[in-house]
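Asks: okay, here's the prediction I keep looking at, along with the sequence it came from:
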Amino acid sequence: MQEDLFSPLALRETELPNRVMVSPMCQYSCENRDGIATEWHRVHLGSRAVGGAGVVMSEATAVSPEGRITPEDLGIWTDEHVDALAPIAEFVRQQGSVPAIQLAHAGRKASKTRPWEGSEPLSPEEGGWEVLAPSDEPWPYDDEPPQQRAMDQGDIEEFVEDYRRAAERALDAGFEIAEVHAAHGYLLHEFLSPVTNDRDDEYGGSFENRTRLVRQVTETVRDVWPDEKPVFVRISGTDWLPDGESWTIEGSIELADDLHELGADLIDVSSGGLHPDQQLPEEGSSGQLPLAERVREESESGIAVGAVGGITDAEGADELIRNGKADLAIIGRKHLRDPYFTLHAARELDAEDRVAPPTQYQRGF
C-alpha cells in the first residue's frame, strides 16, 4: 500500500498517527524572563494537537539560560520548567498526537530582543548576557554585538552536560520525541560550518572535527532517551553561501549517516540562518524542500527524513510523502494560520475516515 500523508509512521516503538508535524516555532512568550511555560504555550501547542497533527513539537527550548535567543524564550534547565511543561505534553498526548520537544542553544545569536522588537543585541543593562560560540567572530549586527567568548574545553563539556540534563528533564515532563537543534545559525550549526568555526583543536578544521560536537550531543541525548522512543536532529541542509567554503548539502548527507549510526531516527532538514549574506533560492522557503529529498535519496543509512519549508496546502504535503521525497511533512507558518490544518487536509484528500476531530468538535466537521 502506498504511503500518504495519513499513513502511520513507526519510529522505534513509537507510532506517529500520521505524517504531519507541527514545526517548532518560537513564541517569545515567557512572562518573567524565566523560561517557564505559560498558558500561551499550552493553548498554542494544545490547539494544534486538537487539530489532528501527528507530532506536536515545542519551540526551541533552551538547555541553559545563556542558550536562549531572547530573555522570553522557553527553557528546561530546572525542575520548575518540567512542572510547567508536563501538563502540556500530557494534553497533547490525550488528543492522540505525539508530544515532542526541541532542545536548543542559540550560541552567538543569543541575548537579543524579540523579533517584533527588532532582534537587536541586548546590553547588560537591558538584561543581556555573554554569549558562547566556537570562535570569536560575532554575528554581524548593525549595533554593538553582545560580549562573546569562544568556548574552551570546559565550556564544551558543560554544554554537553546541559543537553544531558535537559533530555532527562524532557523525559520527566512526558515528551516522546527529543530533537537536537543543530540548524539556523545556532550553536551546533556554528560548529558545523567553516564560516563560523575557525578552531584549530579537535572541534575545528576537518569535517570530522567540525561535526564532533553535534555527534557528541546526539549520542548524549540518545543515551538518556529510552530505546523505544525516537530522537530527531534538525540541521540546515546548506548555509546558502556559495561564494566560499561553507556547510553544504553534501556535508548534510554525510552527517545524516553518521547521526543515524549514533541512534538518531530522523533528520529534520531546514536551511540557512548562519549569516545575513546567505543567498536564498528565488522560490523562498519552498526552495529548501529539495534538500530533504536529497538527504532521503542519497544517505546510505536509510534514516527517515522530515521536510520543512513552504508546505502550505494538503496536496503539497501529501505529494511529499506519496512520491517518497520525505517521511514527515513538517509544517510551521501554515499551522499559525490554521491550527486544524490536518483535519482540513483530511477533508480535502478524502481521508476523513483516517483522522477524526474531538467529539466536542465533530458538529463543525
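Replies: Yep, that arrived.
Asks: contacts and neighbour counts: CA atoms only from here.
Replies: Noted.
Asks: ok, so what distance separates Leu266 from Tyr340?
Replies: 24 Å (CA to CA, to the nearest Å).
Asks: out of those two, which sits in the busier spot?
Replies: Leu266 (23 against 19; other CA atoms under 10 Å).
Asks: residues in contact with that one?
Replies: 230-233, 260, 303-306 (CA atoms under 8 Å, 6 or more residues apart in numbering).
Asks: can you say which of these are buried?
Replies: Among the contacts of Leu266, the ones that count as buried by 16 or more other CA atoms under 10 Å are 230-233, 260, 303-306.
Asks: so what's Gln362 up against?
Replies: Counted by CA under 8 Å, 6+ apart, Gln362 has contacts Ala356.
Asks: so it lies in a helix, does it not?
Replies: Yes. Assigned with DSSP: H, G, I helix; E, B strand; the rest coil, Gln362 falls within a helix.
Asks: want to compare, so here's the second one:
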Amino acid sequence: MTANLATPFEIDGFSLKNRIVMPPMCQYSVTAQDGKPNDWHYIHYVSRAIGGAGLINIEMTNVEPDGRITNQCLGLWSDDQIPGFARIIDAVHQYDTKIGIQIAHAGRKSNDAPQPVSSTNVAFSSQYKQPRALTTDETKRMVELFRDAIVRAVKAGFDTVQLHGAHGYLIHQFHSPGTNDRTDVYGDDPARFGIEIIQAAKSVLPSHVKLQMRVSAADYGEGGYDLNYGVELCRKYKDAGVDIFDISSGGGTSTNPQNLGGGIYPGYQLHMARAVKEATGLPVIAVGLLDEPKLAQSAVASGDCDLVAIGRAMLRDPYWALHAQQATGAQVSPPKAYERGY
C-alpha cells in the first residue's frame, strides 16, 4: 500500500502515528539558564504535539558547555538538566506523539567558547574564532561526553536519540575532507569519530530507543564532499549501528554558491534522501522546504523518503501536521477541545 502523510510508521517496535516530524531547530532562548529547558521550550514542543506531529526532535543539545552554538542553547552535560527535559517528554506523550533529542557539539562553530575545539585549527570563516584541534586523547574523551549525554537522554525518557553529523558541527568537521587535516587515527579514517560515537550510543541505548543520525549528504564547501561520498559515509554509519537517517546538506565550509548545482528550491534535497535510502536500506527522514502539504505527501508516496521533517512551516503553524493531513484528504483527530474547529 502506498504511504501518505497520515500512514503510521513502524520499525522494530518503534512506531509513530504518522509520517510528520518536527526537526531540531535551535531556539536560542534568552531565558535558558545553564543549558536547561524552560517554559518557552515546554510550550514550543508541547504545542506541536497538540498540533499532530508524529515525532518531535528537540533542538541541538550539547555535550559540554563550550559545545553550544551560543550560551542560550540547551545541554545534557549534567544530571541537573534531566528534569526539565522529562517534564516536556511527559507532556508530549499525552498526545500520542513520540519525542527525540539531537545530541551534538558545535566544534569550531561555537560562538561563545573562549577557544572552540575542532578536528582542525582552521576557522569556519573570518567571522568565527580560530579553533584548537583536539588531541587524539581529547577526541576519545569527546566520544565519552556524547555517551554520557545519551545516558541522560535515556534517563529523561526520550523515545529516540539523534546524533548531529550535519551542518558543519563537530562530527561533520571530522568526517569531511574539507575540515579533517589530521595525521592521527582520526585522520586516517575521517568517519572514525562518528563511528565511535554511534557505537558508544548503541552501548547505552535500550533496544526500543532508536538511534537517528542527521547527515549532510553533500556539504558544498571548498574541499568538501559530494553525494557519492555522503552515501558511502552513511553506509559506514549504518554498519556502526544507525537505525534511521535524517538527510540534509551543507555546512561544511563557507559555501561556494556555484557548488549548489540547481540551487535551493522546494524538495531540493529529496534526491539525496532517496540515494541514502536505496544505498542503506534504512528508513530516511527528508527535510528541506517541504512546507507544501502535497509536496510532503508526494515525497513519502513516491518512496523518496519514509518521513518528512517540516521546519519553518511548523514554526509558523504549530498545527501544521493536522492541517497538512486534512489538506491531503486524511481524517484528523485533534484533541477533543479542538474538535469543533475541524
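Replies: Yep, it's here. Just so it is clear, the model here is predicted, and its values are computed rather than measured.
Asks: what TM-score do we get after superposing?
Replies: After superposition, the two chains reach a TM-score (TM-score structural alignment, normalised by the length of structure 2) of 0.95; 339 aligned residues with a CA RMSD of 1.5 Å.
Asks: about what we covered before: could I get the buried ones among the contacts of Leu266 of structure 1 as CSV with secondary structure and distance to Val82 of structure 1?
Replies: Formatted as CSV, those follow (DSSP: H, G, I helix; E, B strand; the rest coil; distance: CA to CA, whole Å):
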residue, secondary structure, distance to Val82 of structure 1
Pro230, coil, 20
Val231, strand, 19
Phe232, strand, 20
Val233, strand, 22
His260, helix, 28
Ile303, coil, 30
Ala304, strand, 29
Val305, strand, 29
Gly306, strand, 27
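Asks: out of the residues you listed, flag the one nearest to Leu187 of structure 1.
Replies: Taking CA to CA as the measure, Leu187 of structure 1 lies nearest Val233 of the buried ones among the contacts of Leu266 of structure 1, at 13.6 Å.
Asks: translate the closest one into the numbering of structure 2.
Replies: In structure 2, Val233 of structure 1 lines up with Met213, judged by TM-score structural alignment.
Asks: ok, that match touching Gln162?
Replies: Yes. Using CA atoms under 8 Å as the test, Met213 of structure 2 is close enough to Gln162 to be in contact (5.1 Å).
Asks: show me where the stretch 251-365 of structure 1 has strands.
Replies: Ranges of strands in the stretch 251-365 of structure 1, per DSSP state E, counting those that start in this stretch, are 266-270, 304-308, 328-331.
Asks: ok, and what's touching the shortest one?
Replies: The reference is to strand 328-331 of structure 1. So strand 328-331 of structure 1 is contacted by 5, 19-23, 305-312, 317, 320-321 (CA under 8 Å, 6+ apart).
Asks: which SSE is the equivalent of Asn228 of structure 2 over in structure 1 in?
Replies: Alignment note: Asn228 of structure 2 maps to Glu250 in structure 1; criterion TM-score structural alignment. Secondary structure assigned from DSSP states H and E places Glu250 of structure 1 in helix 249-261.
Asks: find the nearest non-adjacent residue to the residue positioned nearest the centre of structure 2, please.
Replies: Nearest residue to the geometric centre of structure 2 (CA atoms, centre = their mean): Arg214, 4.6 Å. Of all residues not flanking Arg214 of structure 2 in the chain, Asp246 sits nearest, at 4.4 Å (CA to CA, 6 or more residues apart in numbering).
Asks: quick one: contacts for that neighbour?
Replies: Contacts of Asp246 of structure 2 by CA under 8 Å, 6+ apart are 212-215, 273, 284-287.
Asks: mind redoing it with 10 Å?
Replies: 23, 162-166, 212-217, 273, 276, 283-287, 305, 307-309 (CA atoms under 10 Å, 6 or more residues apart in numbering).
Asks: for Glu293 of structure 1, see how far away the aligned residue in structure 1 for it is.
Replies: When structure 1 is aligned by TM-score structural alignment, the residue opposite Asp246 of structure 2 is Asp268. Separation of Asp268 of structure 1 from Glu293 of structure 1 (CA to CA) stands at 11 Å.
Asks: mind listing the shared neighbours of those two?
Replies: Counting by CA under 10 Å, 6+ apart, the residues touching both Asp268 of structure 1 and Glu293 are 305-307, 326-327.
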